[in-house]
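> A predicted structure for the sequence below; I have some questions about it.
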Amino acid sequence: MPMSFNQTIIEEFRANAGRVGGPFEGGDLLLLTTTGARTGQQHTVPLGYVRADGLLLVVASAAGAPDHPQWYRNLLAHPVVRVELGAETFEAIAVPAEGDRRDELFEAVVRAAPGYGDYQAHTGRVLPVVVLERDATEPREVTSLADKLLEVHTWLRGQLRHVRTEVDAYFADGPPGGGRPPGLGLQIRQHCLAFCEGLTHHHTGEDAAIFPALARSHPHLRPTLDRLGEEHRVVGRIKDELVALLSGIGVADPEGFRAELTRMSAELEAHLAHEEDTLLPVLADIPFPPGR
């Protein structure tokens, strides 16, 4: 589909709270913004969606083309996406379904929108079904930089809990080689990547902007900020170890694997708690967003 046509649909969607005309008139349409796997640039595409089993689903059909669309390759590299649905905009984690679960969801998709069955019949690849998981954390009012820090930390803690819960479920059926709950491989991967990307983005912003500004306005905090900066480097190494650990989940010893994941989680939590203890009293006096 030519980009000029896509852009016309995008502009019409945003101007009319999700309502568009032409071939999409009356259809279920959303806008999905992904981060380029190679470029790191933001890309927005209009996509049809289906709701099934209480889930928000999109299918990487590319109208039955032989290759996966670029937006799907993007979300495999960067799972956190932005969704525009009607007049609402929110972040989600994109998790492709696997195995039997994918087949069940695809059947539900075809019941709601039979055209996807035709697309599948015209290509040799299995069309990915992607679940757009919206953050279930209760929104909180953000009026200060302290509120924003707690909002980010709450999200990070939730993602880390999600990874640990899915790892426990993955190993619930005994040693490697036994039965595995369908779909957990990609779920674990996507949530781990989302956590790691969120942590990196958070720490990069602190190191580049927030900490230098605090050091200028609150010189007595310099030793604390230097220590937190060093913790960022330690946490970065732990994050890299976490990614490497999860890449070997299929052949791992369950107890050893979970013990190591627990150790890493505890170190990450200790850093978040230390940052809150030292910075929240100061950040509470700084309005957010700036200029508030």
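Done, it's in. Because the structure is a prediction, the values reported are computed rather than measured.
> For the rest of this, base every contact and every neighbour count on C-alpha atoms.
Will do.
> State the number of residues packed around Glu241.
When neighbours are counted by other CA atoms under 10 Å, Glu241 registers 15.
> That one: which element?
Using DSSP states H and E, Glu241 sits within helix 222-247.
> Packing partners of whatever helix or strand comes next after that helix?
Heading C-terminal from helix 222-247, the first helix or strand you meet, by DSSP H and E, is helix 254-283. Using 3 or more CA pairs under 8 Å, 6 or more residues apart in numbering; DSSP states H and E as the contact test, the elements touching helix 254-283 are helix 145-170, helix 222-247.
> Looking at the ones you listed, which one is packed in the most?
Counting by mean count of other CA atoms under 10 Å, helix 145-170 has the highest mean neighbour count of the helices and strands packed on helix 254-283, with a mean of 18.
> what is the orientation angle of that helix with helix 254-283?
Here helix 145-170 points in a direction 170 degrees away from that of helix 254-283 (axes from the mean of the first three to the mean of the last three CA atoms, to 10 degrees).
> and the residue nearest to Trp71 when sequence neighbours are not counted, which of the three is it?
Of all residues not flanking Trp71 in the chain, Thr34 sits nearest, at 6.4 Å (CA to CA, 6 or more residues apart in numbering). What DSSP: H, G, I helix; E, B strand; the rest coil gives for Thr34 is strand.
> contacting residues for Thr34?
Neighbouring residues of Thr34 by CA atoms under 8 Å, 6 or more residues apart in numbering: Gln42, His43, Thr44, Trp71, Asn74, Leu75, His78, Val80, Val81, Arg82.
> any idea how far Arg73 is from it?
Look at Thr34 and Arg73: by CA to CA, to the nearest Å, they are 9 Å apart.
> Show the subsequent helix or strand relative to the longest strand along the chain.
Secondary structure of the chain per DSSP state E: the longest strand is strand 88-96. For strand 88-96, the following helix or strand on the C-terminal side (DSSP H and E) is helix 99-112.
> also this one, for the comparison:
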Amino acid sequence: MALEGAYDPSPAQWIREQVELYESSGGTQGTTLWDTGLPVVIVTMRGAKSGRIRKIPLMRVEHEGRYAAVASKGGFPRHPVWYFNLRAEPRVDLQDGPERRGMTAREITGDERDEWWERAVAAFPPYAEYQEKTDRVIPVFVLEPEPSAGPAPADAPARTRN
């Protein structure tokens, strides 16, 4: 089920324009980061403070139907605002070309982060430079498909409230 609510476009013009082109074309245009030609996806999330819908293009780092969201902010000392949005509300929508799906974001650490970090740098080599520019460890989230909605199997245990 798609996130619903009032949408606040990014204050950054290039982000607004890219999201608008990507979505208005059904995912057939605006699918690459304009200055690199490398593929991006659009991630829709809920703002942590406002509760309003936010949309951002992120580098496409996909593996077996899961995606990485790398909170690099170009190596700046602080996390991007969207990092806090995902921490507060991990339910997101992801558009990869024409395909849209509900996903859940999970921040990763340790060996799992290292594995995804390698994939991220392979997809977008400047991530390595960004990490060198900052003292913070650049956070990585894995976006995983939501379980398909539908009735539980007849033999599934009933859920109880604790």
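Thanks, I have it. In this text, all values refer to a predicted model and were calculated from it rather than measured experimentally.
> Superposing both, give me the TM-score.
Taking TM-score structural alignment, normalised by the length of the second structure as the basis, the two superposed chains have a TM-score of 0.79; 148 aligned residues with a CA RMSD of 2.7 Å.
> so where is the longest strand of the first structure in the second structure?
The aligned range for strand 88-96 of the first structure in the second structure is 99-107, by TM-score structural alignment.
> ok, and the closest non-adjacent residue to the equivalent of Leu32 of the first structure over in the second structure?
In the second structure, Leu32 of the first structure lines up with Val43, judged by TM-score structural alignment. Nearest non-adjacent residue to Val43 of the second structure, counting by CA to CA, 6+ apart: Leu94, 4.7 Å away.
> give me the number of residues near the one you found?
Applying other CA under 10 Å, we find 25 residues neighbouring Leu94 of the second structure.
> Run through the residues that contact Val95 of the first structure.
Pro79, Val130, Val131, Leu132, Glu133, Leu186, Gln187, Gln190.
> Of these, just say which sits nearest to Val243 of the first structure.
Nearest to Val243 of the first structure out of the contacts of Val95 of the first structure is Gln190 (CA to CA; 10.9 Å).
> three-state assignment of that closest one?
Three-state call for Gln190 of the first structure (three-state DSSP): helix.
> what's the neighbour count on it?
23.
> With the one 10 residues further on instead?
The burial count assigned to Thr200 of the first structure is 16, neighbours taken as other CA under 10 Å.
> secondary structure class for Ser148 of the second structure?
Per three-state DSSP, Ser148 of the second structure ends up coil.
> what's the distance between it and Asn85 of the second structure?
24 Å.
> what's the matching range in the first structure for the one helix or strand Tyr130 of the second structure maps to?
Here Tyr130 of the second structure, judged by DSSP H and E, is contained in helix 126-133. Aligned by TM-score structural alignment, helix 126-133 of the second structure falls on residues 115-122 of the first structure.
> Other residues contacting the matching stretch?
Contacts of stretch 115-122 of the first structure (CA under 8 Å, 6+ apart): Ser61, Ala63, Gly64, Ala65, Val109, Val110, Val126, Leu127.
> Out of those residues, which end up buried?
In terms of neighbour count (16 or more other CA atoms under 10 Å), the buried residues within the contacts of stretch 115-122 of the first structure are Ser61, Ala63, Gly64, Ala65, Val109, Leu127.
> Dump these to CSV, plus secondary structure and distance to Leu245 of the first structure.
Shown next, in CSV, are those (DSSP: H, G, I helix; E, B strand; the rest coil; distance: CA to CA, whole Å):
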residue, secondary structure, distance to Leu245 of the first structure
Ser61, coil, 32
Ala63, helix, 37
Gly64, helix, 36
Ala65, coil, 35
Val109, helix, 35
Leu127, coil, 29
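> Pick out the most distant pair among these.
Greatest spacing in these, by CA to CA: Ala65 and Val109 (18.1 Å).
> Glu275 of the first structure: what's it in contact with?
With CA under 8 Å, 6+ apart, Glu275 of the first structure has these contacts: Leu228.
> And it, how far from Leu156 of the first structure?
The value you get for Glu275 of the first structure to Leu156 of the first structure, if CA to CA is used, is 13 Å.
> and which of the contacts of stretch 115-122 of the first structure is nearest to Ser217 of the first structure?
For these, the nearest to Ser217 of the first structure is Ser61 (52.8 Å; CA to CA).
> Many thanks, we can stop here.
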